[in-house]
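>>> Any chance you can model this:
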Amino acid sequence: MKNIADIRKDYASQTLDPDDCLAHPVAQFSRWLDDAIAADVPEPTAMLVSTVSPEGRPAARVVLLKGVEDNQLVFYTNYHSRKGQHLGHTPFIALTFFWPELERQVNIEGVVNRVADETSDAYFDSRPYKSRVGAWASEQSQPISGKEVVMARFARFAAQYLTHVPRPPHWGGFAVTPERMEFWQGRPSRLHDRVLYLPDGQGGWQKQRLAP
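Below is the predicted model of the structure:
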């Protein structure tokens, strides 16, 4: 096995300065997300979603971002899943985006709330038919004896919902309201550019540079 301590990459493609960042962090995030999409990076909307269990233990998994609306970031999941249960108990969350091709990272901390039922309905109806059936078939995060259990449930719900598939009551969206956002741009010699946004207490945001 290669000595992983010897794996290094020097970053040098771009710089980041607080004066060049937009006033609102979500607007700055949208700019960077557009850059990632334009650069055709793999899975530009993939984000690491970190939650806290009722026992105070962190847990993380990769989820796809599905919307940036009203200065909130929106994703969808099974409310009975592990992350759904965590967020139902403790509504604090952290999101991490990493676009290595652009040498960029965004870290977001905030609170979540469920989106309106109409919003979840509209997004659910836009999903492919098999994905909608799958939302009924999978009791996400629950132990199963084998894959055939899920396949049998899928066949049952596909037969039940031949055309219109209603949204399961246990499935819907979470909207993340940021309370802290940090933008990271890789730089040579590990002297990375880091810009932190924090609320200014007057409805706006303040920006500051962090040491790398």
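
>>> contacts and neighbour counts: CA atoms only from here.
OK.

>>> Distance check, the residue positioned nearest the centre of the chain against Asn107.
Nearest to the geometric centre of the chain sits Met47, at 4.0 Å (C-alpha atoms, centre = their mean). To Asn107, Met47 is 10 Å away according to C-alpha to C-alpha, to the nearest Å.

>>> returning to what we had before: what number of residues lie near the closest residue in space to the residue nearest to the centre of the chain that isn't next to it in sequence?
Ranked by C-alpha to C-alpha, 6 or more residues apart in numbering and with sequence neighbours excluded, the top spatial neighbour of Met47 is Phe97, at 4.8 Å. Per other C-alpha atoms under 10 Å, the neighbour tally for Phe97 reads 21.

>>> where do the strands sit along this structure?
Using DSSP state E, the strands assigned to the chain run over residues 46-52, 58-64, 67-69, 72-78, 92-99, 104-114, 171-185, 193-199, 205-210.

>>> Dump the ones you listed into CSV; add distance to Phe29 as well.
As requested, the strands of the chain are exported to CSV (distance: least, C-alpha to C-alpha, whole Å):
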stretch, distance to Phe29
strand 46-52, 13
strand 58-64, 15
strand 67-69, 9
strand 72-78, 10
strand 92-99, 10
strand 104-114, 8
strand 171-185, 8
strand 193-199, 11
strand 205-210, 14
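
>>> right, and the ones you listed - which one's nearest Trp32?
Of all those, it is strand 104-114 that lies closest to Trp32, at 8.6 Å by C-alpha to C-alpha.

>>> can you state the direction angle for the closest one and strand 193-199?
If you take axes from the mean of the first three to the mean of the last three C-alpha atoms, to 10 degrees, strand 104-114 sits at 20 degrees to strand 193-199.

>>> next up, for comparison:
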Amino acid sequence: MADGDIALELPTMRVSYEHGDLHESDLAASWHEQLQAWLDAAKQAGLAEPNAMVLATAGADGMPSSRTVLAKGLDERGLVFFTNYTSAKSHDLSATRYASATFPWYGLHRQATIRGTVEKVSAKETAAYWAKRPRGSQLGAWASPQSIVVSGRGTLETALANVERRFADAETVPVPPHWGGWRIQPELVEFWQGRRDRMHDRLRYKLGRDGWKVERLGP
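This next block holds a predicted model:
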């Protein structure tokens, strides 16, 4: 098939969303309870990486960036993920203090989007999560010069080998000083359920002066 034939298929690529519906009466009392319920449903459905979310940030110059990260904490305070504090995403978050994240659960014809301010989590919270990471992931966090241009894969392998030797006799690997968590403190949380004929259900929790309220949006 020629490249032109592939391009011509794009306008006709379409899925009819008929997995369910979403009514105001279906929602949990709080945004985080609703998000947890949908995360649980995605896991039970056997979706790959159900806690994967597309994190969108912007730098001080207004240039946007997006990438997939894994959600590792959820409660009434917000949604938490962990990363290198010297990474491109962390530079963006430090500059603007704002982020958006979307969970794309394609298999359930659902998505959830969170938008709000960000804060670094406490060192205690970071340490608690760090202790649950596999040793290999811990060593990788020490070795990776995240978002920095490297000369090749060999540079990364050498860095990892050096870190492995450094901590070879250590029973536990300490948390790197440049690594930790970010918490998105939501102001808007939207739950999207695909429906037939593109008449989707969109319900969102919106934070105002009097607390949270639920709104329905046009599809």
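
>>> on that earlier part again, figure out which of the strands of the first structure is closest to Trp136 of the first structure.
Between Trp136 of the first structure and the strands of the first structure, the shortest separation by C-alpha to C-alpha is 8.7 Å, and it involves strand 171-185.

>>> matching residues in the first structure for stretch 18-27 of the second structure?
Taken onto the first structure by TM-score structural alignment, stretch 18-27 of the second structure occupies residues 12-21 there.

>>> Same check on stretch 145-161 of the second structure?
Aligned by TM-score structural alignment, stretch 145-161 of the second structure falls on residues 139-155 of the first structure.

>>> excluding its backbone neighbours, what's nearest Thr102 of the second structure?
Closest residue in space to Thr102 of the second structure, ignoring its immediate chain neighbours: Thr113 at 4.3 Å, by C-alpha to C-alpha, 6+ apart.

>>> Quick one: map that neighbour onto the first structure.
Looks like Thr113 of the second structure aligns to Asn107 there (TM-score structural alignment).

>>> doesn't Gln105 make contact with the residue nearest to Met47 of the first structure?
Yes: Phe97 of the first structure lies in contact with Gln105 (C-alpha atoms under 8 Å); the separation is 5.5 Å.

>>> tell me how far the match of stretch 18-27 of the second structure is from the chain's mean position?
Distance of stretch 12-21 of the first structure from its chain centroid, counting by C-alpha atoms, centre = their mean, to the nearest Å, is 23 Å.

>>> Find the residues that touch each one of Met47 and Asn107 of the first structure.
Leu95, Thr96, Phe97 (C-alpha atoms under 8 Å, 6 or more residues apart in numbering).

>>> Run a quick neighbour tally on the corresponding residue of the second structure for the first one.
When the structures are aligned by TM-score structural alignment, the residue of the second structure matched to Leu95 of the first structure is Ala101. By other C-alpha under 10 Å, the residues close to Ala101 of the second structure number 25.

>>> OK, contacts around the residue lying closest to Ala101 of the second structure once chain neighbours are set aside?
Spatially, and ignoring its direct neighbours in sequence, Ala101 of the second structure is nearest to Leu55 (4.4 Å; C-alpha to C-alpha, 6+ apart). Neighbour list for Leu55 of the second structure: Ser66, Arg67, Thr68, Val69, Ala99, Ser100, Ala101, Thr102 [criterion: C-alpha under 8 Å, 6+ apart].

>>> The first one contacts Thr57, correct?
Put plainly, it is Ser66 of the second structure. Yes: using C-alpha under 8 Å, Ser66 of the second structure is in contact with Thr57, at 6.3 Å.

>>> More neighbours: the two, which one.
A count of neighbours by other C-alpha under 10 Å puts Thr57 above the other of Ser66 of the second structure and Thr57, at 24 against 13.

>>> Return the distance of the more buried one relative to Trp212 of the second structure.
Distance, Thr57 of the second structure to Trp212 of the second structure, by C-alpha to C-alpha: 24 Å.

>>> show me what contacts the residue nearest to Met47 of the first structure?
Residues counted as contacts of Phe97 of the first structure (C-alpha under 8 Å, 6+ apart) are Thr45, Ala46, Met47, Leu48, Gln105, Val106, Asn107.

>>> and the second one, how many residues sit next to it?
What that stands for is Ala46 of the first structure. By the criterion of other C-alpha under 10 Å, Ala46 of the first structure has 17 neighbours.
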